[in-house]
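> fold the following, please.
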Amino acid sequence: MADPSIKAALAAKQFIVAPGIFDMISARIADRMGFKALYATGYGTVASHLGIPDAGVATFTDMVGRMARFSQGCRTPVIADADTGYGGLLNVRHTVMGYEAAGVTAIQLEDQEVPKKCGHTPGRRVVPAEEMALKIEVAAEARRSEDFLIIARTDARTTLGLDEAIRRGQLFRKAGADIVFIESPETEEEMKRIGGEIDAPLLANNVDGGGRTPILSAEKLASFGYSIAIYPAVGFLTMAAALERSYAHLLQHGDTNALPEGVIHDFGKMNELMGFPEVWEFDRRWARPEASRAAE
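A predicted model of the protein is given here:
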């Protein structure tokens, strides 16, 4: 069931910072931190689950099970990337129902053509605005709870310009979107204009490592009119960097002694993170004397 806390935070004008999660290790770590929401990144989830680019190959079936695991394995509400809704209007309806049943709190739908592409890579094309507006209407009708939020994303800025992206954001809001996401604005001035011209909670996509949009502080984003900042790549980029350093050290030295401090996690802490103490306590409570086992 959708968590009402995100909707309540938006109503109370509380800014939401959401780190990207892409597997259950990243989800468990982020879940302990005290964030108001977690962002289940499509790029990272497809990469970790299938080892392929986020280029529209992953299906609803590939993704909904992963989103269910994130939602059910975390206490923090999950915002989930659902690409284009995996097809036409009927697919969007099915996707919304499936993600809501999985326990997701907010679903992100975008106006790209199929197959879609990552929002900070070239070659993206968008469907007609009216076609996407219908998808938003269908999504809003398909949900069971008003606490389940619809995020409408447009990728029009890169190919059609900022004016069209803002027009689409306004249209999608009227169609029933709870949150509007203008992907890939390229300057602070563009972001400020978006905040001034779209009357809706706004989401900013802060892509570390070379995204198209400047990464701004929560305070500055809030002053521009934004309500949510997602950091989809921070988790898997950090993991990739640490793995490269650790594996390179192992290849060069033949062991993992003298790895740089902070590169490798403490094994005991990892056991605790994954819930082993509960397993050990269960084993202690249900252990039987050796004599009882021998008699069997």
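> okay, CA-based contacts and neighbour counts for the rest of this
Noted.
> tell me which residues in the longest helix anywhere in the chain are buried?
When the chain is parsed with DSSP state H, its longest helix is helix 234-253. Buried residues in helix 234-253, counted by 16 or more other C-alpha atoms under 10 Å: 234, 235, 236, 242, 246, 249.
> which residues are contacting the helix or strand following that helix?
Downstream of helix 234-253, the next assigned helix or strand under DSSP states H and E is helix 267-274. By C-alpha atoms under 8 Å, 6 or more residues apart in numbering, the residues outside helix 267-274 that reach it are 25, 28, 29, 277.
> one more, so I can put them side by side:
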Amino acid sequence: MTKAKRMRELLNGDELIVSPGVFDGYSVRLVEQAGFKTASTSGAAVSNSRFGQPDVGIMGMLDNAQAVAHLARSVSIPLMADADTGYGNAVTVHHAVQYFEEAGVVGVNLEDQVWPKRCGHMEGKQVIAAEEMAKKLEAACNARRDDDFVIVARTDAIAIGGIEEAVRRAKLYEAAGADVLFPDAVRGEDDIKALRDAIDIPITVNMGFGIRSRPTTPLIPLPRLSELGVKRVSLPRMLPAAAMHAMRQALTLMKQSVETGETIDRPDLLFGIEDIMELMDYPKIRELETRYTTDA
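Next up, the predicted model:
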């Protein structure tokens, strides 16, 4: 069974799909090791970690497709990708879908922001005309070579035109062939209910853990999201935020060690070398070496 078909089975199943956001080889392998059935790349996290740049359209299509290709081939679970706006018009969407499909991911998010886009919870977002986005989604569906490849239509309209505009767009996007609707920055249960009542395709939402200020989307318990009819929940910033927090903590301790001359070792805060070797499957390399290398 292909990974794309497996993703379709999950979308058609009864269970809520919990999809942690990943951004590098460590994070995607940890998600698989933890037993999650799928993962999704965070465009912001890939842009931030790979290029040291904010998520404002600096990372291009080929940069993104190349990055996710390495992640997709390193795990056996289905991996979805964030393809931003498709990097332009319907023609670039056509090529973007084919590049990402060739990269080995099982589907892409395509959003209705203007290009260059802005990270979903930033102020100052703008959206293109709904009819133009519908044509981009039509192009995406026609460009895929495998019908199981999932086209996720993301709309940022709630923050700009309110839930009524998001519902109008959701209906257009469903008619254009989108497989899943992703309303970004939903403001609560009422928004989810309005969208769920308006369309028949699955709905996916983001939950942003660790936001200290008042979050755009309130945290809703996973069982409740399932009751509301949400099919998939992505957690785009949980793992990159956890990694950054841990790295800052380690660097603070090392700086303290430099300043005091005291050796500070905190194994409780660190992954052991054995853990890393197991995660990255070094035993597989030893097996291949044993099988194929000669005594010479």
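> compare the contacts of helix 267-274 of the first structure and tell me which is most surrounded.
In terms of neighbour count, residue 28 stands highest of these at 18 neighbours, by other C-alpha atoms under 10 Å.
> which SS class is that residue?
Judged by DSSP: H, G, I helix; E, B strand; the rest coil, the three-state class of residue 28 of the first structure is helix.
> check residue 286 of the second structure too.
Counting by three-state DSSP, the backbone at residue 286 of the second structure sits in helix.
> which stretches of the first structure form helices?
With DSSP H as the criterion, the first structure has helices at 5-11, 24-31, 42-50, 60-73, 89-102, 129-142, 156-160, 162-175, 188-197, 218-224, 234-253, 267-274, 276-286, 290-295.
> would TSV of those helices with distance to residue 111 of the first structure be doable?
Shown next, in TSV, are the helices of the first structure (distance: least, C-alpha to C-alpha, whole Å):
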stretch	distance to residue 111 of the first structure
helix 5-11	23
helix 24-31	27
helix 42-50	15
helix 60-73	16
helix 89-102	12
helix 129-142	6
helix 156-160	8
helix 162-175	9
helix 188-197	17
helix 218-224	24
helix 234-253	24
helix 267-274	38
helix 276-286	43
helix 290-295	62
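> for the ones you listed, which one sits closest to residue 206 of the first structure?
With C-alpha to C-alpha as the measure, helix 234-253 is the member of those nearest residue 206 of the first structure (9.0 Å).
> where does the closest one end up in the second structure?
Mapping helix 234-253 of the first structure onto the second structure (TM-score structural alignment) gives residues 238-257.
> circling back to that earlier point, quick one, the longest helix of the first structure and helix 24-31 angle?
Using axes from the mean of the first three to the mean of the last three C-alpha atoms, to 10 degrees, the direction of helix 234-253 of the first structure lies 130 degrees away from that of helix 24-31.
> I'd like to know which elements helix 234-253 of the first structure is packed against.
With contacts defined as 3 or more C-alpha pairs under 8 Å, 6 or more residues apart in numbering; DSSP states H and E, helix 234-253 of the first structure has these neighbours: strand 16-21.
> mean shift between the strand it packs on and the second structure?
Mean deviation of strand 16-21 of the first structure relative to the second structure after superposition (mean C-alpha distance after the TM-score superposition for the first structure): 0.5 Å.
> okay, the angle between that strand and helix 234-253?
Using the same axes, to 10 degrees: strand 16-21 of the first structure against helix 234-253 is 40 degrees.
> what's strand 16-21 of the first structure in contact with?
Residues from elsewhere that reach strand 16-21 of the first structure (C-alpha under 8 Å, 6+ apart): 9, 27, 30, 35-41, 44-45, 218, 227-236.
> equivalent analysis for stretch 191-202 of the second structure, please.
By C-alpha under 8 Å, 6+ apart, the surrounding residues in contact with stretch 191-202 of the second structure are 11, 163, 166-167, 170-171, 174, 178-181, 186, 203, 228-232.
> ok, 6 Å please
Contacts with stretch 191-202 of the second structure, where a contact means C-alpha atoms under 6 Å, 6 or more residues apart in numbering, come from 167, 180, 231.
> how about those in TSV, adding neighbour count?
Shown next, in TSV, are the contacts of stretch 191-202 of the second structure (neighbours: other C-alpha atoms under 10 Å):
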residue	neighbour count
167	22
180	24
231	24
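> which one of those is nearest residue 128 of the second structure?
Nearest to residue 128 of the second structure among the contacts of stretch 191-202 of the second structure is residue 167, at 15.3 Å by C-alpha to C-alpha.
> ok, and the closest non-adjacent residue to the closest one?
residue 195 (5.8 Å; C-alpha to C-alpha, 6 or more residues apart in numbering).
> give me the number of residues near that neighbour?
Look at residue 195 of the second structure: counted by other C-alpha under 10 Å, it has 21 neighbours.
> before we move on, what about residue 286 of the second structure?
Under the neighbour criterion other C-alpha under 10 Å, residue 286 of the second structure is assigned a count of 10.
> and what of the one 5 residues further on?
Residue 291 of the second structure has 9 neighbouring residues, counting by other C-alpha under 10 Å.
> go on, the one 4 residues further on?
Taking other C-alpha under 10 Å as the neighbour definition, residue 295 of the second structure ends up with a count of 5.
> neighbours around whichever residue in the first structure pairs up with residue 273 of the second structure, how many?
By TM-score structural alignment, residue 273 of the second structure lines up with residue 267 in the first structure. Using other C-alpha under 10 Å, residue 267 of the first structure has 9 other residues around it.
> distance check, residue 267 of the first structure against residue 244 of the first structure.
According to C-alpha to C-alpha, to the nearest Å, residue 267 of the first structure and residue 244 of the first structure sit 19 Å apart.
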